[in-house]
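Colleague: Build the 3D model from these lines:
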Amino acid sequence: MTVLHNPVIRGFAPDPSLVRVGAWYYVATSSFEWFPTIPVHRSRDLAHWEYAGHVRGAVPGGSLAGVPDSGGVWAPSLSWDGERFWVVYSVVRSVGTPYFDLDTYVATATEVDGEWSAPRRIASHGFDPALFHHEGRLWLLNMQSDHRPGGQRFAGIVLTELDRETLARVGDTHLLLRHERLIEGPKLVKRDGWFHLVLADGGTGVEHGVLVARSRAITGPYELDSQPLLTTRDDPSVPLQKAGHAELVETPDGEWVMSHLAARPLRTPDGPRCPLGRETAIQALTWDKAGWPRLRQGGWHPAVEVDVPTPPAEPGPRLADPDDPLGWPWSTPRGYADPGWADATARPGWIRLRGRHGPESRWAYSLLAQRITEHRAEAEVTVEARPRSFTQAAGLVLRYNSEAYLSLDLTWAEPEGEEQRGQQWRGEGRTVLSLVEREEFGTRRAAVVDVAAGAPLTLGVTVEDGRARFWYVREGVRAPVGPPLDFTRLSDDYGSKLRFTGSMAGVHAVDLVDSSFTADFTGFRLTCW
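Modeller: Below you'll find the model as predicted:
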């Protein structure tokens, strides 16, 4: 037996899809507007996970430029047919509207870190697709969405058979189940003559849960279990909240486990907030006398510590390229890091970023960021740059999305007390650190500090108790910049809009005029504990 500690994949790692291939377990997670698309982790004991690669090429054209925050790649489902991996997912281009404007794609590969086939578009009833391989046939599960006025946006679960070679539809689509609660995330598993339909219900917030229905025939009718398999909606004190979006997998010894998403909230005066986003967890299952799946510890609340029926195992040989200075754990918004704006070769030991659009851009923003995985964290980096206008900036950023970030930037400002009169074109002005707080309802500058021009400068931020305290190193000592800022606003739970990702720490550069401005960064460190 092995004891795992949930979440097993920490930080922004939502909508986990679990599959076992031989002695290895693999999990694919949603990436939304971030690249690399569809990260995949692997483990031999369900407790210790490592990054194993991603589905390169998942987005046709290689760009999500223009997609809204929390759009992009939703809820991939990973499966194995005995010869190759399959992944099915939706690219969502509208969020918070009656139309999701999505396309659903399938790609395959013989190795998760290998070459994936070009994505092929298939029937796109709604998001949260899944594939079910059964007796040589291929079935597509979807939630369907009704965009019409008065229609249900979550209008039931549908099943369509696909031709395994062409992926064309075979026969009619079947409506398997509708429910008074919001249901999505369908997965199928067969056991003892029953097709078990595993569903996410209640939405992906604090009402989230897992329901199971079953049928003797794949096309139904399906009967619902009398109780949830998993939820925390009835108890806000459970450490793992928002539990749902599950997948059931059998171990080599005939035991069963379940992956699901969960979140670890911080308690604030404004209610619980989850700046780390939704994370990946694992539970052990059993089956009751009537043949329904149950949590092994009883009830329906997820456990933090779980005994799983696997021998302890060390991680295997690393699959990701450790020599790629811009590879994982770095992520970039809406496209891969491109040598045109991110260069790790121009100056050995440094990363050079070329400024492009500002941090609210959905098109061309020069940002490298890494997932924050604990509520206590610290990031620092040394930056060298010569901004000559207020249109140029570079620095350290904590980011959730284009409407939620905190940044400490090296930039230019007019001489103190003067208004803008074109001083930058006359060689006048000063170099400053500017601390900016952006949230859904506006932007404010929290502090400005004069610094020496041209010299390398170490910037940092410490996150603790829901507060972000920015600093820089002056004469070998950390000097605070501005007041503590509210880190919990960088969360799924703040504001009026749908949010599905998680907070990150990184470096960025901005040049709003001609992208001639560059900034060099070295020594980036993100520590989470």
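
Colleague: from here on, contacts and neighbour counts on C-alpha atoms
Modeller: Noted.

Colleague: Going along the chain, name the strands of the stretch 51-200 of the chain.
Modeller: 72-80, 85-92, 102-109, 120-122, 130-134, 137-143, 157-162, 169-177, 183-191, 194-201 (DSSP state E, counting those that start in this stretch).

Colleague: Just name the most buried of those.
Modeller: Compared across the strands of the stretch 51-200 of the chain, strand 72-80 shows the largest average neighbour count, a mean of 26 (mean count of other CA atoms under 10 Å).

Colleague: Am I right that Leu199 is in contact with Gly185?
Modeller: Yes - here Leu199 reaches Gly185: they are 5.5 Å apart, a contact under CA atoms under 8 Å.

Colleague: wait, what's in contact with Trp256?
Modeller: 248-250, 284-286 (CA atoms under 8 Å, 6 or more residues apart in numbering).

Colleague: cutoff 6 Å now
Modeller: Going by CA atoms under 6 Å, 6 or more residues apart in numbering, Trp256 touches 249-250, 285.

Colleague: filter those residues to the buried ones?
Modeller: Burial by neighbour count, 16 or more other CA atoms under 10 Å: within the contacts of Trp256 this picks out 249, 285.

Colleague: out of the contacts of Trp256, who's nearest Thr29?
Modeller: Taking CA to CA as the measure, Thr29 lies nearest Val249 of the contacts of Trp256, at 16.1 Å.

Colleague: Surely the closest one forms part of a helix?
Modeller: No - using DSSP: H, G, I helix; E, B strand; the rest coil, the assignment for Val249 is strand, not a helix.

Colleague: How about the contacts made by it?
Modeller: 256-257.

Colleague: OK, contacts around the closest residue to Leu367 other than its chain neighbours?
Modeller: Once flanking residues are discounted, Leu367 sits nearest to His508: 4.4 Å by CA to CA, 6 or more residues apart in numbering. The contact partners of His508, taken as CA under 6 Å, 6+ apart, are 366-367, 394-395.

Colleague: tell me the SS of His508?
Modeller: Of the three states, His508 takes strand according to three-state DSSP.

Colleague: do you know how far it is from Gly482?
Modeller: Remark: distance between His508 and Gly482 (CA to CA, to the nearest Å) = 20 Å.

Colleague: So for Arg371, which of the strands of the stretch 51-200 of the chain sits nearest?
Modeller: Closest to Arg371 of the strands of the stretch 51-200 of the chain, according to CA to CA: strand 72-80, at 17.2 Å.

Colleague: Tell me how many other residues surround Val238.
Modeller: Val238 is flanked by 17 other residues according to other CA atoms under 10 Å.

Colleague: Now do the SS call for it.
Modeller: coil.

Colleague: Give me the nearest residue to it, chain neighbours excluded.
Modeller: Computed as CA to CA, 6+ apart, the closest residue to Val238 that is not its neighbour in sequence is Thr232, at 6.7 Å.

Colleague: compare with the first, here's sequence two:
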Amino acid sequence: MTTLYNPLINGFHPDPSVVEVGGVYYLATSTFEYLPGIPIHRSTDFETWELIGHVATRPGQLGVEDVPTGGGAWAPTIRHHDGVFHLVITDAMGRGMLHFTADDAAGPWSDGDLLSKVDGTGTIEGIDPDIAWDAGGTCYITFSGLQLTGALDPNQPAHLGIQQVRVDLGTHRALEEPRSLWSGTGLMFPEAPHLYEIDGAWYLMIAEGGTERGHSISIARSDAPEGPFDGAPGNPLVSARSTPRPIQNTGHGDLVLGPGGQWLCVLLGVRPRSGTRAFSALGRETFVTPVSWHDGWPAIAPVERNPRPGTRVEIAFTPDEPLDAEWVGIRRLPTDVADLGSRPGALVLHADGTTPSDPRPVFVGRRQEHLNNSVTVRVDVSDGVGGLVVRYDEGFHLEIEAGGGAVTARAALGGLLQEWSAPLAGGVADLHLDSVTPGAGWRMVSTSDVFRLAFTPVGGARAELAEVDGRFLSSEVAESFTGRVIGVYAVEGDVAVTSWTAEGDDD
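Modeller: The predicted structure is shown next:
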């Protein structure tokens, strides 16, 4: 029997889409401004998942170099048709709505073709595209009609509901003007449409209510892919709003027939903590839950918490092996800044004048995967200044920085800045960034976690520099679509990182 772990994929992995091909499952998620973009995980049993590659691994596939924070790769749909993998996505405030193809989901993927309007001018305006084919081979792109360009108020863009066009994939041009489909029960932000033909009927599943606490999934049915669609009597099928469930914000789902013939829904959610479950440290993660069918309608079970065992990752750097696929950069690829050859046994970062407060810092990092998490890196800053940082974006991050004869812990939180410093003899030190459950001294456990920033000089004892409330690096406070990413950076000269150790659990 399949064990459904939740989270299914730990850490910042929102907007999941899944497809089954020959008994193998392939899952894609959003990456926003991070590169490489759009990770692809693979599984044969829905329990063990392997990161096999990314869609966007080359310059130009995603135009995220200058997107504002929160822009970039939004909400992929992955499908398989006539022996080819297809993935559609919106590169929000970047290239636009894109279509990628690959013979192997591990890659390489195509450069990405822009899905243009019927007149061939510009991209189809919308987000969260889905791709589906009818029996005659007609291709349908169904999407959420959020208008991101030309909005008078960027915080209140126009929304045209769920829309659809037929597309010629030979020219990547719409064959018609967008038409409106069923847009849910009336809740805000109808989005994340997925269109399925199941047992001769067409189903349109969407998310609505916004990707926060009101998030939900609803579904409608029709005899044809173009509609008209009738909503299910039990909508919304799933929502955690106003419930005590430990997994909140559940929505943005995709259906798949899982191992043993069990229907499943992969969807996003968050794991909030605090006395009022107000702060989600890791942002939106991928979860899974069973689906049953009754009278031609699916019923989606509430998402149950079932975390995996804790992990420990130790990384030694070598010029003989590239960085593994878990490493990401911010608006540029890790290979653009990670030098593994100039000093064997070290990852060297060459500063270019940027800092973690800049949109494109000299930075490589990995997602925080566990609620309780500790990272230690050994750095040699004899020729530079840099350190270890945990970030949501350039406005919300904590760092512990070494160089110039000192170690400085720094909290940059929405325009507020605080620093704590201590002298450092020599150029080598271990830097520590620990996320821990709040102790008894925290009123009502009124936060998600507590960060401890510390360092250990060579041959010396660990020195604690600061303790910072973790709520400031939560999706609710940062108002972020992403999640925590922890990495190393350089701000002056050359910084050599000689080891990386991360361990954590979700108890």
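
Colleague: one step back: relative to Trp263 of structure 2, how far out is the equivalent of the residue nearest to Val238 of structure 1 over in structure 2?
Modeller: Alignment note (TM-score structural alignment): Thr232 of structure 1 maps to Ala240 of structure 2. Going from Ala240 of structure 2 to Trp263 of structure 2 by CA to CA gives 20 Å.

Colleague: How about Glu326 of structure 2?
Modeller: Glu326 of structure 2 sits 29 Å away from Trp263 of structure 2, going by CA to CA.

Colleague: Also Pro7 of structure 2?
Modeller: Distance of Pro7 of structure 2 to Trp263 of structure 2, given as CA to CA: 18 Å.

Colleague: just Glu197 of structure 2 next, same as before
Modeller: In terms of CA to CA, Glu197 of structure 2 sits 14 Å off from Trp263 of structure 2.

Colleague: and Leu188 of structure 1, what is it in contact with?
Modeller: 196-197.

Colleague: Please identify the residue in structure 2 that aligns with it.
Modeller: So Leu188 of structure 1 corresponds to Leu195, using TM-score structural alignment.

Colleague: Next: Ala404 of structure 1.
Modeller: In structure 2, Ala404 of structure 1 lands on Phe396 (TM-score structural alignment).

Colleague: Can you tell me, leaving aside adjacent residues, what's nearest to its match?
Modeller: Leu413 (4.6 Å).

Colleague: Same check on Phe132 of structure 1?
Modeller: Excluding its sequence neighbours, the residue lying closest to Phe132 of structure 1 (CA to CA, 6+ apart) is Trp139, at 5.0 Å.

Colleague: Give me the contact list for stretch 483-499 of structure 1.
Modeller: 70, 273-275, 400, 404, 466-469, 500.

Colleague: so Ser116 of structure 2 touches Thr171, yeah?
Modeller: No - assessed by CA atoms under 6 Å, Ser116 of structure 2 is found out of contact with Thr171, at 8.8 Å.

Colleague: Give me the more crowded residue out of these two.
Modeller: Ser116 (21 against 12).

Colleague: Only the buried residues of stretch 21-41 of structure 1, if you could.
Modeller: Result for stretch 21-41 of structure 1 [16+ other CA under 10 Å]: buried residues 21, 25-41.

Colleague: Narrow the residues you listed to those in strands?
Modeller: Among the buried residues of stretch 21-41 of structure 1, the residues falling in strands (DSSP state E) are 21, 25-28, 34-35, 39-41.

Colleague: Quick check: the farthest pair among the residues you listed?
Modeller: Val21 and Trp34 (27.0 Å).

Colleague: Please identify the buried residues of stretch 442-453 of structure 1?
Modeller: Within stretch 442-453 of structure 1, the residues that qualify as buried are 446, 448, 451, 453, counting by 16+ other CA under 10 Å.

Colleague: Just the residues contacting that stretch, thanks.
Modeller: For stretch 442-453 of structure 1, the surrounding residues in contact (CA under 6 Å, 6+ apart) are 431-437, 482.

Colleague: returning to what we had before: pull the contacting residues for the residue nearest to Phe132 of structure 1.
Modeller: Trp139 of structure 1 neighbours (CA under 6 Å, 6+ apart): 131-132, 160-162.

Colleague: 7 Å - rerun?
Modeller: 131-133, 159-162 (CA atoms under 7 Å, 6 or more residues apart in numbering).

Colleague: closest to Gln144 of structure 1 among those residues?
Modeller: Using CA to CA, the contacts of Trp139 of structure 1 come closest to Gln144 of structure 1 at Leu159, 9.9 Å.

Colleague: For the counterpart of that closest one in structure 2, which non-adjacent residue is spatially closest?
Modeller: When structure 2 is aligned by TM-score structural alignment, Leu159 of structure 1 is paired with Gln164. Distances taken as CA to CA, 6+ apart put Thr142 closest to Gln164 of structure 2, at 4.2 Å, once the chain neighbours are dropped.

Colleague: how much space is there between that neighbour and Gly405 of structure 2?
Modeller: According to CA to CA, Thr142 of structure 2 and Gly405 of structure 2 sit 57 Å apart.

Colleague: Give the equivalent position in structure 2 for Thr462 of structure 1.
Modeller: When structure 2 is aligned by TM-score structural alignment, Thr462 of structure 1 is paired with Asp434.

Colleague: Sorry, wrong one. I was asking about Arg444 of structure 1.
Modeller: Aligned partner of Arg444 of structure 1 by TM-score structural alignment: Gln418.

Colleague: Also Leu197 of structure 1?
Modeller: Using TM-score structural alignment, Leu197 of structure 1 pairs with Leu204 in structure 2.

Colleague: which ones are touching that match?
Modeller: Taking CA under 7 Å, 6+ apart, one finds 193-196, 219-221 in contact with Leu204 of structure 2.
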